[in-house]
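Trainee: prediction below, plus the sequence it came from.
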Amino acid sequence: MTLQDSHISLAHGNGGRFMRELIDEVFARHLASDTLDTTADAVRLSLPGEEIRFTTDGFTVQPLEFPGGSIGSLAVHGTTNDLAVAGADPLYLSLNAFIEEGFDVAQLERIVADLGRAASEIGVSVAAGDTKVLPRGQGGGIYLATTGIGVLRHPTPLGMKQIRDGDAILVSGPLGDHGISVMLAREQFGLRGDIISDASSVLGITCAMREVPGIRFMRDPTRGGLVSVAHEIARATGLTVALDEPAIPVRPAVRTVCDMLGYDPYYLACEGRVVAVVDPGSAQDALSAMRRQSGGELAEVIGCVRQQSGEACVSLKTEVGGLRFLQELEDDPLPRIC
């Protein structure tokens, strides 16, 4: 790397030499593609297939680097996972980086390198991008915004409109790992731990689910966690989402931290999990398909959707056999975790 400055200045966003050097020596060095002309104002893309999926997202996590990932890898996984659970193979990303004046260039390079590795591992190209430098004090170090394009590959329609009374609900792994990992990395409570974020690609899991008949719906439970996905289902279908607490996977260390600090793991963001709704006759096939994939080894069937009298809700059968109603999230329990 030949970029002389060790920290970002406003000159790195002025369109001149410093900006060109920043793009060439940090972003292009880690993200350039051999098959795409990313020097053009608008890149030419090849999109095989008849139908695409298109999504966009923004990332403001603090701290910017945490056990298991960084804002760079999180941006790739967060965007491509949205495509994957919609039944698409991710192909291309755009990247906008909003960098605060004074930001450390060495940390910037680690983040961009992490982003490049994550994209390469799942075969995604960063096809376009832009950088902006914000005056000191007007940003959190760096914010990232991404847009993703993928080609639809799932053989049957997916969506909440497909969900039926009696369908089973699955989750591909333990809840709360990302939220608690980020919180511990902040060291705000004098706690330390070895909990690693689940931030990762779910493409292997969603591809495996294409072979399962009766798959209705998939979603990655990011902000608001499992409960927010459950409330979306209840609102869209008019069906009650009935969850079984003993079946929901939560790591003991995550549950311990939640109990100590008053967090509920069912509301915490995950960045490498899939919540799926399937025909009850396909539940065991879907569970087996998840468990055969990396990241899905601890998948479980955690409940069902069912028609009940009264207003649709989200209920939780507790460890001791009681019934708890999970309200929709209002306050932000852990700000800036994705």
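Mentor: Yes, it's here. Numbering: from 1, shown residues only.

Trainee: contacts and neighbour counts: CA atoms only from here.
Mentor: Will do.

Trainee: OK, contacts around the closest residue to Ser200 other than its chain neighbours?
Mentor: Using CA to CA, 6 or more residues apart in numbering and skipping residues adjacent in sequence, the residue nearest Ser200 is Gly272, 4.7 Å away. Gly272 sits next to His77, Asn81, Asp198, Ala199, Ser200, Ser201, Val202, Asp220, Gly295 when contact means CA atoms under 8 Å, 6 or more residues apart in numbering.

Trainee: and the fourth one, how many neighbours?
Mentor: Number of residues near Ala199 (other CA atoms under 10 Å) recorded here: 23.

Trainee: now it: how far from Pro213?
Mentor: Here the criterion is CA to CA, to the nearest Å. By it, Ala199 lies 28 Å from Pro213.

Trainee: all strands for the chain, in order.
Mentor: 52-59, 65-66, 69-70, 88-100, 125-134, 142-152, 168-171, 215-219, 240-244, 275-278, 300-306, 314-317, 323-325 (DSSP state E).

Trainee: what's the second one packed up against?
Mentor: The helices and strands touching strand 65-66, judged by 3 or more CA pairs under 8 Å, 6 or more residues apart in numbering; DSSP states H and E, are helix 177-186.

Trainee: quick revisit: save the strands of the chain as CSV, and put in distance to His231 and mean neighbour count too.
Mentor: CSV is the format used below for the strands of the chain (distance: least, CA to CA, whole Å; neighbours: other CA atoms under 10 Å):
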stretch, distance to His231, mean neighbour count
strand 52-59, 21, 18
strand 65-66, 29, 19
strand 69-70, 29, 22
strand 88-100, 24, 22
strand 125-134, 34, 21
strand 142-152, 26, 22
strand 168-171, 13, 26
strand 215-219, 12, 23
strand 240-244, 8, 24
strand 275-278, 13, 26
strand 300-306, 11, 22
strand 314-317, 6, 20
strand 323-325, 11, 13
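
Trainee: putting a second one here so we can go through both:
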Amino acid sequence: MENNQQNMTGSWQLNCPIEIPAETDCVTLAHGEGGRLSRKLIQERIASVLKNEFLETSDDAARLPRVDGPLAFTTDSFVVSPLFFPGGDIGSLAIYGTVNDLAVSGAHPLWLTLSLILEEGFPLMLLDRVLQSLAEAASSTAVKIVAGDTKVVPRGAVDGLFINTAGVGKLTEPVPPGPAFLREGDELVVSGPIGQHGIAVLAAREQLQLDPLPHSDCGSLLTAVEQLREALGDRICCLRDATRGGVAAVLQEWAGSSGLTLSIDERCVPVTPGVKGMSELLGLDPLHIANEGTMLIAVRQGAGQEAVSVLQSLSKTADARLIGSVKGRGVAAVTVKRTLGLEQPLHDPLGSPLPRIC
């Protein structure tokens, strides 16, 4: 009996159930198991690119300095397909999307967290491209990535790479009061051409051979928001980046919060020829198509043209336009005067014409 136990003990060895290759050009499950490959991935590929004083400690939580005054906090997830599209990629999209959410909420972005959910087999070369894009976008907005997490899931569990972020920013006065405080006569401004992101992602996803190729408006709205707030102060009622659901979704939300009717003129809404042509071909309404660097702004009566002038002085928002106004609640919550002059209700899209766009 004793000899049998010794034989059994001698033949049994501790082995990792996941094979750890010496060198690999793709993400493996071992990269997510907390061992040598996990440390190598985080230290050599992630932290080295996103490096700052908060990440150097490698603690479980970032130790942040004291901030006087109230904070804004947001979170977002990014599952865009494809990961790379004309005008951007999932990396820049994650940074700009989170920064924009803070900016239009009346906050100056300070810190972000970054969580990566990687699919087994994802090429490390593509991960490097995404990380470099993340770093460049963070640098351009002066926001620091202070904490994060990395998980690896089996093949087929995700589509290559998903990203989750959280962002913290300092609220600066005067904070726009929000759509519940809209009044009759307030004016509506859009910061630039609409629908570019959704059409760019669609063209890349379906490999449409278009000339010129549509480009996403993916970018930071931080400078535009800060310039606008400095010039107009408390005459700004609310701001919102028009992402999923496009301008129509923002208008519906604002109408619901205010109990008023928001009315726009389609002839005043900037749309590029490429987006207009693709929308007509596919039977889509540009007002329903997602943006990632375009916002809707509501200002007090008489301040619309000044807001447009401020925005047009910046390259990112040079095509800003005054597109409508706020009215007493009528039959419809949102109305649009179409090209031929007929005013009609503008509803939310019934389905999702362009899924996986952010």
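Mentor: Now that the structure is in, tell me what you want to look at. Keep in mind the model is a prediction, meaning the values are calculated, not measured.

Trainee: re earlier: JSON lines for the strands of structure 1, including distance to Asp24 of structure 1?
Mentor: Shown next, in JSON lines, are these (distance: least, CA to CA, whole Å):
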{"stretch": "strand 52-59", "distance to Asp24 of structure 1": "23"}
{"stretch": "strand 65-66", "distance to Asp24 of structure 1": "23"}
{"stretch": "strand 69-70", "distance to Asp24 of structure 1": "21"}
{"stretch": "strand 88-100", "distance to Asp24 of structure 1": "14"}
{"stretch": "strand 125-134", "distance to Asp24 of structure 1": "12"}
{"stretch": "strand 142-152", "distance to Asp24 of structure 1": "18"}
{"stretch": "strand 168-171", "distance to Asp24 of structure 1": "41"}
{"stretch": "strand 215-219", "distance to Asp24 of structure 1": "36"}
{"stretch": "strand 240-244", "distance to Asp24 of structure 1": "50"}
{"stretch": "strand 275-278", "distance to Asp24 of structure 1": "39"}
{"stretch": "strand 300-306", "distance to Asp24 of structure 1": "46"}
{"stretch": "strand 314-317", "distance to Asp24 of structure 1": "50"}
{"stretch": "strand 323-325", "distance to Asp24 of structure 1": "53"}
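
Trainee: Arg186 of structure 1 is nearest to which of the ones you listed?
Mentor: strand 65-66 (8.7 Å; CA to CA).

Trainee: residues near the counterpart of Ala204 of structure 2 in structure 1, how many?
Mentor: Mapped onto structure 1 by TM-score structural alignment, Ala204 of structure 2 lines up with Ala185. Residues near Ala185 of structure 1, counting by other CA under 10 Å, number 20.

Trainee: and what of Thr28 of structure 2?
Mentor: 26.

Trainee: contacts only, for it.
Mentor: Counting by CA under 8 Å, 6+ apart, Thr28 of structure 2 makes contact with Glu120, Gly121, Val152.

Trainee: what about 7 Å?
Mentor: Thr28 of structure 2 sits next to Glu120, Gly121 when contact means CA atoms under 7 Å, 6 or more residues apart in numbering.

Trainee: what does it align to in structure 1?
Mentor: Using TM-score structural alignment, Thr28 of structure 2 pairs with Ser9 in structure 1.

Trainee: and its match, how far from Val133 of structure 1?
Mentor: 8 Å.

Trainee: okay, and the common contacts of those two?
Mentor: Glu101.

Trainee: find the nearest non-adjacent residue to Ser220 of structure 2, please.
Mentor: Nearest non-adjacent residue to Ser220 of structure 2, counting by CA to CA, 6+ apart: Tyr96, 5.2 Å away.

Trainee: return the residue of structure 2 aligned against Met260 of structure 1.
Mentor: Aligned partner of Met260 of structure 1 by TM-score structural alignment: Leu281.
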